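Chemist: test case, fold it:
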Amino acid sequence: MSTTDFSRNPENFCYRHPDRMSFALCQRCQRTICPECQTQAAVGVICPECLRDQKRARTPAQKRADRRWGRGGGGVAVVPGRAPVTTWILGITAGMFLLDLLAGLTGFSLSSLLSFWAPALYPQLGVGFEPWRLLTPLLVHSGFLHIALNLLSIWVIGRLLEPMLGPWRFLALYLVGGLGGSVAVALLAFGTPVVGASGALFGMLGALVVIGRQLGGNVTGILVLLGINLVIGFLVPGSISWQAHVGGLIAGTAVGFVYSRTRRPGQTRQQVALVALVVVALIGLLALPPVIQGF
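Modeler: Below you'll find the model as predicted:
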């Protein structure tokens, strides 16, 4: 095809703006659309008319989810937004990592003080009582690659979840996920010291799956990501705590379920009580290691 033929072919130009050349097609109607007319979809982009038809075709469940979770009556699409708690988590975690590096120059290790180590929860073992270790592992990491991957994951997932949940619900989810990871390590790998925010991250992913389904979205990608990370945890024993992953996932899924069922006005107290019940159940499980370990 000659240059002249190409410029005369209307299929090479946006159907809404005939003077704008584009190579992007709407994934539904296959018409050419320019960047101004494109809306990002699950795969590719769609045009304004197809987007409007898609919103009209929403199921009653999707419309109810929009009313519960949407901000200002907009669509149910999940997009990154303002996330102050996520920003604080990133800053504090990065700052603690740098502080640990500086402390290491003097021969002191913050990681050894803040890592999760189950025996430190049981005074009868004679090693003291350090309950802060249930949550402080979220602040310390084993190396640059470890913290870089975790901070990137927190940034990506946090900017999706926090705008939907609000800062306090998001912070509660993050901490309960971390607690769930620590409890699982106490049950399944009692004497293993663990650092990192993996439990909290898997908690966020578990909640995102539950909330995504409530919104009527396609959560296949999240499930695939979860599966890959869980498999990696089992295939690389010693360096990755799969126990923390599983514990955080279960705890975060439970909190996500609570959030998805208690979003109506007047259910705030019920929501707080149910999340507190999840926390109490996790702490109650810490009574099992003495029975399992026989001390």
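Chemist: contacts, neighbours, all on C-alpha from now
Modeler: Noted.
Chemist: which one is the residue nearest to the spatial centre of the chain nearest to, not counting chain neighbours?
Modeler: Closest to where the C-alpha atoms of the chain average out (Cα atoms, centre = their mean) is M204, at 3.1 Å. Among residues not flanking M204 along the chain, G252 sits closest, at 5.9 Å (Cα to Cα, 6 or more residues apart in numbering).
Chemist: so the one you found is in which element?
Modeler: Counting by DSSP states H and E, the element that carries G252 is helix 242-261.
Chemist: and F234, what does it touch?
Modeler: Applying Cα atoms under 8 Å, 6 or more residues apart in numbering, one finds that F234 lies in contact with W242.
Chemist: from the chain's centre, how far out does the helix holding G252 sit?
Modeler: 10 Å (Cα atoms, centre = their mean, to the nearest Å).
Chemist: I'd like to know which elements that helix is packed against.
Modeler: helix 167-188, helix 198-214, helix 220-235, helix 268-284 (3 or more Cα pairs under 8 Å, 6 or more residues apart in numbering; DSSP states H and E).
Chemist: how many other residues sit next to the residue nearest to M204?
Modeler: Neighbour count of G252, defined by other Cα atoms under 10 Å: 35.
Chemist: quick one on the thing from earlier: now do the contacts for the residue nearest to the centre of the chain.
Modeler: Residues in contact with M204 (Cα under 8 Å, 6+ apart) are I157, G158, L161, L173, Y174, G177, L249, G252.
Chemist: nearest to T4 among the residues you listed?
Modeler: I157 (47.5 Å; Cα to Cα).
Chemist: so how far is V156 from the closest residue to that closest one other than its chain neighbours?
Modeler: Distances taken as Cα to Cα, 6+ apart place M204 nearest to I157, at 7.2 Å, with adjacent residues excluded. Look at M204 and V156: by Cα to Cα, to the nearest Å, they are 11 Å apart.
Chemist: and F202, by the same measure?
Modeler: Distance, F202 to V156, by Cα to Cα: 13 Å.
Chemist: ditto for G128
Modeler: Note on G128: its distance to V156, by Cα to Cα, is 38 Å.
Chemist: how about R52?
Modeler: Distance of R52 to V156, computed by Cα to Cα: 28 Å.
Chemist: same deal with G217?
Modeler: Going from G217 to V156 by Cα to Cα gives 18 Å.
Chemist: do the same with D100
Modeler: Distance of D100 to V156, given as Cα to Cα: 25 Å.
Chemist: higher neighbour count, the two?
Modeler: Between D100 and V156, counted using other Cα under 10 Å, the more crowded position is D100 (19 against 13).
Chemist: before we go on, could you also do this sequence so I can check it against the first one:
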Amino acid sequence: MESESTVTTCYRHPRVECHVRCTRCDRYICPDCMREAAVGHQCPECVREGARSVRQARTAFGGRVASAPTVTYVLIALNVLAYLGETVRPSIVDRFDMLGTVPAGYLPEGVAHGEWYRLLTGAFLHLPPTDGTFGILHIVMNMVSLWNIGRVVEMQLGRVRYLALYLLSALGGSVLVLLIAPTTPTLGASGAIFGLGAAYYVMARRLGADMDAVNRFMAGLLLWLVISAWITSWQGHLGGLLAGGVVTLAYAYAPRDSRRTLVQVGACLALLALLVILAMAKVAELTI
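Modeler: Purely as a prediction, here's the structure:
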């Protein structure tokens, strides 16, 4: 007959006597292994297993809910750092701005001559401070716009979807510049920001927001698109607007089931493929 005074010990610390069991797996646990639970205590393994099984909250568009718009902060920091860099070394602008090609008679440079990185690096540069008053205003206006719009869009989409939207919008703006004005050097985050503006509009319609305020916002955005035809690159703005709209339509109207992520990723990859094909076709035309 087994003695009633049998000593019970912790399953993780066999030398420690204990009398409390994990409410989930029923193993004995010592005070060092006890984790507070809704009822009683649990062991560390059961706590970790329970945390893995908890379903993470998602936004209306399938992204993970974030506590802060971290990607927007990082993008602003990258733009500011690039601006400080070009202030110290102005040659950075000519080396990394968006340029398709140069007229005949000049040294070959630009996307058509293998500098494909310009399709994205130009979106992180701005007019240098030596370029009159608008040089400073260029980055200030873009970063204020990114701060105001980017935070809202990121919190609705989640970090991964938001970053994909931003980069595809920037790429869309650069590709339209390449197609229409390949010999015009352009730079600035405006194309990507126009893409965020399109996303803001599409999301507001999908969520049933007050469209009066949203329509006023879009009217201002389109007015700036028209004005930019005389001031800066309207091609980059329009390309970013179209790319951002396409991506967000896929985000907003993908089926809300297990296929949603697949449809959203597929739409982004399809747009990326289209932009690459258009860019390659134009480069082939420029290098004939």
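Chemist: between the helices and strands packed on helix 242-261 of the first structure, which one is closest to G104 of the first structure.
Modeler: The minimum distance between G104 of the first structure and those falls on helix 198-214, with 23.0 Å, by Cα to Cα.
Chemist: residue in the first structure matching I29 of the second structure?
Modeler: Here I29 of the second structure stays unmatched in the first structure, going by TM-score structural alignment.
Chemist: so I29 of the second structure sits right up against R21, yeah?
Modeler: Yes: the pair I29 of the second structure / R21 is scored as a contact, 5.8 Å apart, by Cα atoms under 8 Å.
Chemist: who has more neighbours, these two?
Modeler: Each of I29 of the second structure and R21 has its neighbours counted (other Cα under 10 Å); I29 has more, 27 against 19.
Chemist: how near is the more buried one to A51 of the second structure?
Modeler: The value you get for I29 of the second structure to A51 of the second structure, if Cα to Cα is used, is 19 Å.
Chemist: what of E109 of the second structure?
Modeler: Distance, E109 of the second structure to A51 of the second structure, using Cα to Cα: 54 Å.
Chemist: so for these two, which sits in the more crowded spot?
Modeler: Legend: neighbour count by other Cα under 10 Å for E109 of the second structure and A51, higher for E109 (15 against 11).
Chemist: from A198 of the second structure, how far out is that one?
Modeler: Going from E109 of the second structure to A198 of the second structure by Cα to Cα gives 32 Å.
Chemist: so what does the residue nearest to the centre of the first structure match up with in the second structure?
Modeler: In the second structure, M204 of the first structure lands on L196 (TM-score structural alignment).
Chemist: try W132 of the first structure
Modeler: Aligning on TM-score structural alignment places W132 of the first structure opposite Y117 in the second structure.
Chemist: tell me where the stretch 1-150 of the first structure has helices.
Modeler: Ranges of helices in the stretch 1-150 of the first structure, per DSSP state H, counting those that start in this stretch, are 3-8, 48-56, 60-69, 84-105, 110-114, 144-165.
Chemist: quick one: those as CSV, columns for distance to S241 of the first structure too.
Modeler: CSV is the format used below for those (distance: least, Cα to Cα, whole Å):
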stretch, distance to S241 of the first structure
helix 3-8, 57
helix 48-56, 42
helix 60-69, 33
helix 84-105, 19
helix 110-114, 16
helix 144-165, 12
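Chemist: which residues in the first structure does stretch 238-247 of the second structure align to?
Modeler: Counting by TM-score structural alignment, stretch 238-247 of the second structure pairs with residues 246-255 of the first structure.
Chemist: quick one: that stretch to the second structure mean distance?
Modeler: Superposed on the second structure, stretch 246-255 of the first structure shows a mean distance of 0.4 Å to its aligned residues (mean Cα distance after the TM-score superposition for the first structure).
Chemist: again with stretch 275-283 of the first structure
Modeler: Counting by mean Cα distance after the TM-score superposition for the first structure, stretch 275-283 of the first structure comes out at 1.0 Å.
Chemist: pull up the aligned stretch in the second structure for that stretch.
Modeler: Under TM-score structural alignment, the match for stretch 275-283 of the first structure in the second structure covers residues 268-276.
Chemist: in contact with I222 of the first structure, which residues?
Modeler: By Cα under 8 Å, 6+ apart, the contact set of I222 of the first structure is L205, L208, V209.
Chemist: what's the neighbour count on the last one?
Modeler: Residues within reach of V209 of the first structure, counting by other Cα under 10 Å, total 23.
Chemist: kindly report the same for the one 3 residues further on.
Modeler: A total of 22 residues lie near G212 of the first structure under the criterion other Cα under 10 Å.
Chemist: do P108 of the second structure as well
Modeler: Using other Cα under 10 Å, P108 of the second structure is surrounded by 13 other residues.
Chemist: now it. Nearest residue, chain neighbours left out?
Modeler: Using Cα to Cα, 6+ apart and skipping the chain neighbours, the partner closest in space to P108 of the second structure is V102 (6.5 Å).
Chemist: do G239 of the second structure as well
Modeler: G173 is the one closest to G239 of the second structure (Cα to Cα, 6+ apart), at 3.9 Å.
Chemist: what's the answer for F194 of the second structure, then?
Modeler: Here the residue nearest F194 of the second structure, using Cα to Cα, 6+ apart, is L241, at 4.8 Å.
Chemist: distance of that neighbour relative to V80 of the second structure?
Modeler: Taken as Cα to Cα, the span from L241 of the second structure to V80 of the second structure is 23 Å.
Chemist: next one: L222 of the second structure
Modeler: 26 Å.
Chemist: re the thing from before, isn't the residue nearest to M204 of the first structure right up against G177?
Modeler: Yes: the criterion here is Cα under 8 Å, and G252 of the first structure meets it with G177 at 5.1 Å.
Chemist: so what sits against both of those two?
Modeler: A200, F202, G203, M204.
Chemist: dump those residues into a markdown table; add distance to V236 of the first structure as well.
Modeler: Shown next, in a markdown table, are those (distance: Cα to Cα, whole Å):
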| residue | distance to V236 of the first structure |
| --- | --- |
| A200 | 20 |
| F202 | 17 |
| G203 | 21 |
| M204 | 22 |
